[in-house]
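> Need a 3D model of the sequence below.
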Amino acid sequence: MTRVSSLSSPFLLGFDEIERALDRVTKAADGYPPYNIERIGGAEGQAERLRITLAVAGFTREQLDVTVEENQLFIRGRQQEDKARQYLHRGIAARQFQRTFLLADGMEVLGADLKNGLLSVDLARPEPERVVRSIAISEQE
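A predicted model of the protein is given here:
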């Protein structure tokens, strides 16, 4: 079966990497931990700001890791089993997770904050500089 890409138009040149990124994003469909993405109002003339908020109740700052590698934001959480505790009922599992967000070129991670079980990661999307360049046309005989 041949897969027809929405980016296979002859007018869309060099978008192979975007197509691969879309494939990666659709495969990462695990729902844990739940998260929100919101647009934060900025002052006129400032870069657009976004905030990703993850519900990470039970994780300490030391158990969370936020990294940027190339154009991907990785948010990881690692909890260790507490062998000293004896549970009568165990409804909250010690769980690991990794959330990956693909960042557009120019996106900048401003910082991360953990408060009341919510991890917030702030991002800025600067307005791209418009570049107009004239291309000389050579004449061949």
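
> use CA for all of it now, contacts and neighbours both
Fine.

> show me where the chain has strands.
35-40, 48-55, 64-69, 72-77, 97-102, 108-115, 118-125 (DSSP state E).

> Pipe the ones you listed into CSV and attach mean neighbour count and distance to Ala28 per row.
Listed next are the strands of the chain as CSV, based on neighbours: other C-alpha atoms under 10 Å; distance: least, C-alpha to C-alpha, whole Å:
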stretch, mean neighbour count, distance to Ala28
strand 35-40, 12, 14
strand 48-55, 19, 16
strand 64-69, 14, 17
strand 72-77, 16, 12
strand 97-102, 16, 8
strand 108-115, 14, 21
strand 118-125, 19, 19
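
> Which of those strands sits closest to Thr2?
Among the strands of the chain, strand 97-102 comes nearest to Thr2, with 26.1 Å by C-alpha to C-alpha.

> now the other sequence, so there's something to compare against:
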Amino acid sequence: MRTYDLSPFWRSTIGFDRLLDLVNDTVDDGDTFPPYDIERISEDQYRISLALVGFTLADVAITAERSTLTVEGRKANEDERDYLYRGIPVRPFRRVFNLADYVQVKDATFEDGLLLRIALAREVPEALKPRQITIDVAGNDHQKSDRTQAA
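Model (predicted):
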């Protein structure tokens, strides 16, 4: 694992604290369970799909908080079966996804008891979207009125 020194960025940036914390705290712990996909559906829509074979709807919990999405799974009661071979893993898991600003969880579906799909969308508030600014001519009311009539 490499460690990066981000102190030069801290000295020359303002307001990027969260981004630098994400870069600094990102750790690949090697745990690949459960397998998942992240898809971009359109410019502002995404979908996370997790393969949850062996889990039921009651075994899975999804929590959305501010800038994170957490999916947790734990078998409620383990069957007392006598397995000769157990190839379907059902161990407890906790998967955390960091969400960008204004990304919201729209819905979640559990398809055929195998695949958990979580729909996400970026919804930027109207006040923060780009808008056209009119330009007025300062000090000369005559030019302003001529320009308004021409438009």
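
> Out of the strands of the first structure, flag the one nearest Ile18 of the first structure.
Among the strands of the first structure, strand 97-102 sits nearest to Ile18 of the first structure (C-alpha to C-alpha), with 10.0 Å.

> And the contacts of that closest one?
21, 25, 28, 32-33, 71-78 (C-alpha atoms under 8 Å, 6 or more residues apart in numbering).

> need the contact list for the closest residue in space to Asp16 of the first structure that isn't next to it in sequence.
Excluding the flanking residues, the one nearest Asp16 of the first structure by C-alpha to C-alpha, 6 or more residues apart in numbering is Leu7, at 7.9 Å. By C-alpha under 8 Å, 6+ apart, Leu7 of the first structure lies in contact with 15-16, 19.

> any idea which residue sits dead centre in the first structure?
The first structure has Phe101 as the residue nearest its centroid, 1.9 Å off, counting by C-alpha atoms, centre = their mean.

> how many neighbours does Gly117 of the first structure have?
Gly117 of the first structure has 14 neighbours, counted by other C-alpha atoms under 10 Å.

> could you measure it against Leu64 of the first structure, distance?
Per C-alpha to C-alpha, to the nearest Å, Gly117 of the first structure is found 11 Å from Leu64 of the first structure.

> same check, this time on Glu81 of the first structure
15 Å.

> For the counterpart of Asp113 of the first structure in the second structure, which residues are in contact?
Matched by TM-score structural alignment, Asp113 of the first structure corresponds to Thr109 in the second structure. By C-alpha under 8 Å, 6+ apart, the residues touching Thr109 of the second structure are 116-118.

> on that earlier part again, got a winner among the contacts of Leu7 of the first structure for most neighbours?
Glu19 (14 neighbours).

> With Ile75 of the first structure as the reference, measure out to the residue nearest to it when sequence neighbours are not counted.
Closest residue to Glu19 of the first structure apart from its sequence neighbours, by C-alpha to C-alpha, 6+ apart: Leu7 at 6.9 Å. According to C-alpha to C-alpha, Leu7 of the first structure and Ile75 of the first structure sit 29 Å apart.

> do the same with Val68 of the first structure
9 Å.

> Same question for Asp16 of the first structure.
26 Å.
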